[in-house]
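*Asks:* heads up, no residue letters with this:
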């Protein structure tokens, strides 16, 4: 059985084991779809990625992203974690941006000191969420419908729905009923109160997957939230979002709008490095 270079990294935290873990298999071109899916199921992480040779000259590498049950065209923390691993393996890494090829197309990644950041991909679906679905989400979050200040489709590969709650306290108090939310990806956000919460971040974010779990720190959700919240004037063009608090994590997602691009970034730390036999 072939052996591959392997790393497990922690994304969106300067403190190891306080962000979102990602498994990365390097040089996985000979693996079949079924083998990739089986390994992702075995790791049981929110995502596992496989680095392959690009199929277009504009890209430096290609990545395939798998949850334990399906392949995703794009996801945020796998993008940054995969770029971190690719850069650690590259013989001649580029001076400027890194270009990743994935199911959603080409994604640009830049380095900013210790942080990596990706350019948020275009939303596949945006706009208001139908009222019946908002009412279902309110029930699934265990909040009154009137508590939801706004809801928007922010689908950038994963079909996220963004929900704005009145404050960070409301976000932290949510106890989701996944039997009601089943099949729906919901991300919630609420603003920090400087007096009660400090000024380390502007928003608290939580992500509830369509498979009945809470994700520790979520790049694709934060990218979609940024496009929505900045575009609607709710958020400034530069801010920090906190995520993972309820799960004992300390995720920090840095958002910056530069020109026409929204960059979503964070730090990445390698926790495990070695080989895997598949």
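*Replies:* Cool, the structure landed. Remember, predicted model here, so these are calculated numbers, not experimental data.
*Asks:* from here on, contacts and neighbour counts on C-alpha atoms
*Replies:* Fine.
*Asks:* sec struct for residue 227, please.
*Replies:* helix (DSSP: H, G, I helix; E, B strand; the rest coil).
*Asks:* burial measure for it, as a count.
*Replies:* 24 (other Cα atoms under 10 Å).
*Asks:* and it, what does it touch?
*Replies:* By Cα atoms under 8 Å, 6 or more residues apart in numbering, the residues touching residue 227 are 154, 262.
*Asks:* what do you get for residue 27?
*Replies:* By Cα under 8 Å, 6+ apart, the neighbours of residue 27 are 4-5, 50-53.
*Asks:* which one of these is nearest to residue 87?
*Replies:* residue 51 (11.4 Å; Cα to Cα).
*Asks:* would you turn the contacts of residue 27 into TSV with secondary structure and neighbour count?
*Replies:* Shown next, in TSV, are the contacts of residue 27 (DSSP: H, G, I helix; E, B strand; the rest coil; neighbours: other Cα atoms under 10 Å):
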residue	secondary structure	neighbour count
4	strand	16
5	strand	15
50	strand	22
51	strand	22
52	strand	20
53	coil	15
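*Asks:* presented hereafter is structure B, for comparison with structure A:
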């Protein structure tokens, strides 16, 4: 039988229970195979499941692998924060009191500690610039909107592969009912502005059929790029 392993589920991006984005954290992922990690990620059925491992560099406090139901990601935002919280709460002691350094496939990610608040510094973009027109046409077809409703479109890829389109209003983003079968390998986000004077500036939604996640409740990696 597999040996017992410490496990937590952390609700990220909210101080109110059940209003954030949950992530599964296996606090000791040593000796697990890739297939076993992937199987566990499918079993939790969360957008991400993470595995804490010993670092391979003295610059990091721990190493993290991040799996979705459909595959592994080199970086993701809410898993980074949720894992850092779980690691600290289970006795992890960082080398520096004011920050945690996480090693993942995209490189070293720094997580700042300010009291009980954790915030990560986004890794550099691995791809930016405008989306090609053929890809935009596929996205608008999946979103069920007219091409002229896209005000801007670009890559904001710091590891997961996000492509983002901007629509004129937050309401249009909220009412999207995308046909993800038209973009089965996509990692795509939509953003739209609220009217001036609203409580929020923008509405953002992220769809990740490419890794087996129809919609991510709150996506740190897509929000992070400048």
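*Replies:* Everything's here; your move. This one's a predicted model, so the numbers in the text were calculated from it and none came from an experiment.
*Asks:* TM-score of the superposed pair?
*Replies:* A TM-score of 0.94 describes the superposed chains when it is computed by TM-score structural alignment, normalised by the length of structure 2; 222 aligned residues with a Cα RMSD of 1.3 Å.
*Asks:* still on that earlier bit, which of the contacts of residue 27 of structure 1 remain contacts when I look at structure 2?
*Replies:* Retained contacts for those in structure 2, judged by both residues aligned by TM-score structural alignment, their matches' Cα atoms under 8 Å, are 4-5, 50-52.
*Asks:* in three-state terms, label residue 138 of structure 2 for me.
*Replies:* helix.
*Asks:* counterpart of it in structure 1?
*Replies:* Using TM-score structural alignment, the partner of residue 138 of structure 2 in structure 1 is residue 136.
*Asks:* surely its match touches residue 181?
*Replies:* Yes - look at residue 136 of structure 1 against residue 181 with Cα atoms under 8 Å: they come within range, at 7.3 Å.
*Asks:* closest to residue 29 of structure 1 out of the kept ones among the contacts of residue 27 of structure 1?
*Replies:* Using Cα to Cα, these come closest to residue 29 of structure 1 at residue 52, 5.2 Å.
*Asks:* who's in contact with that closest one?
*Replies:* Here residue 52 of structure 1 is in contact with 26-29, 61-64 (Cα under 8 Å, 6+ apart).
*Asks:* buried subset of these?
*Replies:* Using 16 or more other Cα atoms under 10 Å as the burial test, the contacts of residue 52 of structure 1 include 26-28, 61-64 as buried.
*Asks:* what would those residues look like in TSV with distance to residue 105 of structure 1 and secondary structure?
*Replies:* Below are these laid out as TSV (distance: Cα to Cα, whole Å; DSSP: H, G, I helix; E, B strand; the rest coil):
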residue	distance to residue 105 of structure 1	secondary structure
26	20	coil
27	20	coil
28	19	coil
61	12	strand
62	10	strand
63	10	strand
64	11	strand
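*Asks:* a markdown table for the residues you listed, including distance to residue 78 of structure 1?
*Replies:* Below are these laid out as a markdown table (distance: Cα to Cα, whole Å):
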| residue | distance to residue 78 of structure 1 |
| --- | --- |
| 26 | 13 |
| 27 | 16 |
| 28 | 15 |
| 61 | 14 |
| 62 | 12 |
| 63 | 9 |
| 64 | 9 |
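*Asks:* of these, closest to residue 11 of structure 1?
*Replies:* Among those, residue 63 lies closest to residue 11 of structure 1 (Cα to Cα), at 16.4 Å.
*Asks:* corresponding residue for the closest one in structure 2?
*Replies:* In structure 2, residue 63 of structure 1 lands on residue 64 (TM-score structural alignment).
*Asks:* ok, its match touching residue 104?
*Replies:* Yes - assessed by Cα under 8 Å, residue 64 of structure 2 is found in contact with residue 104 at 5.2 Å.
*Asks:* who's more crowded, residue 136 and residue 181 of structure 1?
*Replies:* residue 181 (22 against 15).
*Asks:* where does residue 206 of structure 2 land in three-state SS?
*Replies:* Classified using three-state DSSP, residue 206 of structure 2 is strand.
*Asks:* can you tell me how far the most centrally placed residue in structure 2 is from residue 167 of structure 2?
*Replies:* Nearest residue to the geometric centre of structure 2 (Cα atoms, centre = their mean): residue 76, 3.7 Å. According to Cα to Cα, to the nearest Å, residue 76 of structure 2 stands 24 Å off from residue 167 of structure 2.
*Asks:* got it, and residue 59 of structure 2?
*Replies:* Per Cα to Cα, residue 59 of structure 2 is found 41 Å from residue 167 of structure 2.
*Asks:* who's more crowded, these two?
*Replies:* Remark: of residue 59 of structure 2 and residue 167, residue 167 carries more neighbours, 21 against 12, as counted by other Cα under 10 Å.
*Asks:* which ones are touching the more buried one?
*Replies:* With contacts defined as Cα under 8 Å, 6+ apart, residue 167 of structure 2 is in contact with 149-152, 173, 190-193.
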